[in-house]
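# Here you go, sequence then predicted model.
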Amino acid sequence: MTLPLRLSRLLAPVLMAMLVLGLAGPAMAVQPDEVLDDPALEARARDISSGLRCLVCRNESIDESNADLARDLRLLVRERLVTGDSDEQVVEFIVDRYGEYVLLNPTATGSNLVLWGAGPVLFLVALGIGAVYVRRRSRAAPQGPDEGLDAEEQARLHEILRD
């Protein structure tokens, strides 16, 4: 009776690890009825879909999202590919319709340059402020505990410290 118990104690962690690893894989929400018959077109559709943001789920691609809008966008991508649009035309059509926010990796042009540059610029500003603060603090005259006290306060402080 100890062998099955010992075996189950050994297998439990292995089975849990397999379960966790199995669930950790990429979750694709593409339904079988969405898949195109032409493997080349389907590969193009998957490539385009992986770069488009689900507008409901925010930081998931439409390929990973189960939202209805993501499904509609996946179908729209496939529909445009079947009609003969190039990958760029499909992305341009969707960006024209939903705005540049639909791109998971927005372009670094126009007003987006401000957003792309704001992080590094603010980091450099923070470093400058920190350097000025540290420099001023190191130049400040060190104050002892008795400085800034009048004679009566110093006498009271010495009295307290002696007790």
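On my side now, so go ahead.

# contacts, neighbours, all on C-alpha from now
Will do.

# Let me know how buried P4 is, in neighbour terms.
Using other CA atoms under 10 Å, P4 has 9 other residues around it.

# and the spatially most central residue of the chain, what does it touch?
With distances taken as CA atoms, centre = their mean, the residue of the chain nearest its centroid is N59 (7.4 Å). The neighbours of N59, taking CA atoms under 8 Å, 6 or more residues apart in numbering as the test, are R53, L104.

# Presented hereafter is structure B, for comparison with structure A:
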Amino acid sequence: MKARTMTLALTICAAMHVAASAATIEEREANLSASLRCMVCQNQTLAESNAPLAADMRQQIREQLAQGRSEQQVRDFFEQRYGAFVRYDPPFMPSTWLLWLGPFVLLAAGFAAMWRILSRRNRVEPAPLTAAEQARAAALLGSDAP
């Protein structure tokens, strides 16, 4: 009786470990699928894409994770196979500096242009009124002084 109970307990523990391991692999596969680009759709992640290639890539991710590879090793595998473009968030390297820094440069240029325009506008002094304009203004204001 004790042997059966012990065997049953060990079987349940093993099944729970396998289920937990499968859930972990599924979570890791979902994270990786969300961070890699579908090479067919190109504006979708692997997780969003229904393309056959995306399904194959997701299957490859699951297989590599089941073999014990880390997420970074799987990411490196796909990057080596398809290039840095496969990453949905491109790495910060010389070929992508414009991509990462471009919006900030454009924002700074916009602020500089706005500051320049506003500072010019504040520096311009109004032209003095002519005698006719002074007389008209005096008449509108009801004063006798020119």
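Looks like it arrived, so ask away. Values in this document were obtained by computation on a predicted structure and should not be read as measured data.

# Just give the TM-score of the two.
Once superposed, chain against chain, the TM-score is 0.63 (TM-score structural alignment, normalised by the length of structure 2); 109 aligned residues with a CA RMSD of 2.4 Å.

# In three-state terms, label V14 of structure 1 for me.
The three-state label for V14 of structure 1, taken from DSSP: H, G, I helix; E, B strand; the rest coil, comes out as helix.

# Now do it against S8 of structure 1, distance only.
Taking CA to CA, to the nearest Å as the measure, V14 of structure 1 falls 10 Å from S8 of structure 1.

# how big's the offset between the longest helix along structure 1 and structure 2?
When every helix of structure 1 is counted residue by residue (DSSP state H), the longest turns out to be helix 112-139. On superposition with structure 2, the mean distance recorded for helix 112-139 of structure 1 (mean CA distance after the TM-score superposition for structure 1) is 1.6 Å.

# what's the counterpart of the residue nearest to the centre of structure 1 in structure 2?
Under the alignment (TM-score structural alignment), N59 of structure 1 maps onto N43 of structure 2.

# For its match, I want the exact helix or strand it lies within.
Secondary structure assignment for N43 of structure 2, by DSSP states H and E: no helix or strand.

# Please apply the same query to L157 of structure 1.
Element membership of L157 of structure 1 [criterion: DSSP H and E] is helix 151-162.

# where's the alignment partner in structure 2 of L81 of structure 1, which helix or strand?
When structure 2 is aligned by TM-score structural alignment, L81 of structure 1 is paired with L65. Assignment of secondary structure by DSSP H and E places L65 of structure 2 within helix 52-66.

# Give me the contacts around that helix.
25-26, 28-29, 32-33, 38-40, 46-47, 71, 74.

# List just the nearest of those to A84 of structure 2.
Looking at the contacts of helix 52-66 of structure 2 and their distance to A84 of structure 2, the nearest is M39, at 11.5 Å (CA to CA).

# What is the burial count for the closest one?
M39 of structure 2, neighbours per other CA under 10 Å, totals 18.

# The match of L81 of structure 1 and L36 of structure 2: what is the separation?
Note on L65 of structure 2: its distance to L36 of structure 2, by CA to CA, is 15 Å.

# who has more neighbours, these two?
Set L65 of structure 2 next to L36 and count neighbours by other CA under 10 Å: L36 wins out with 26 against 19.
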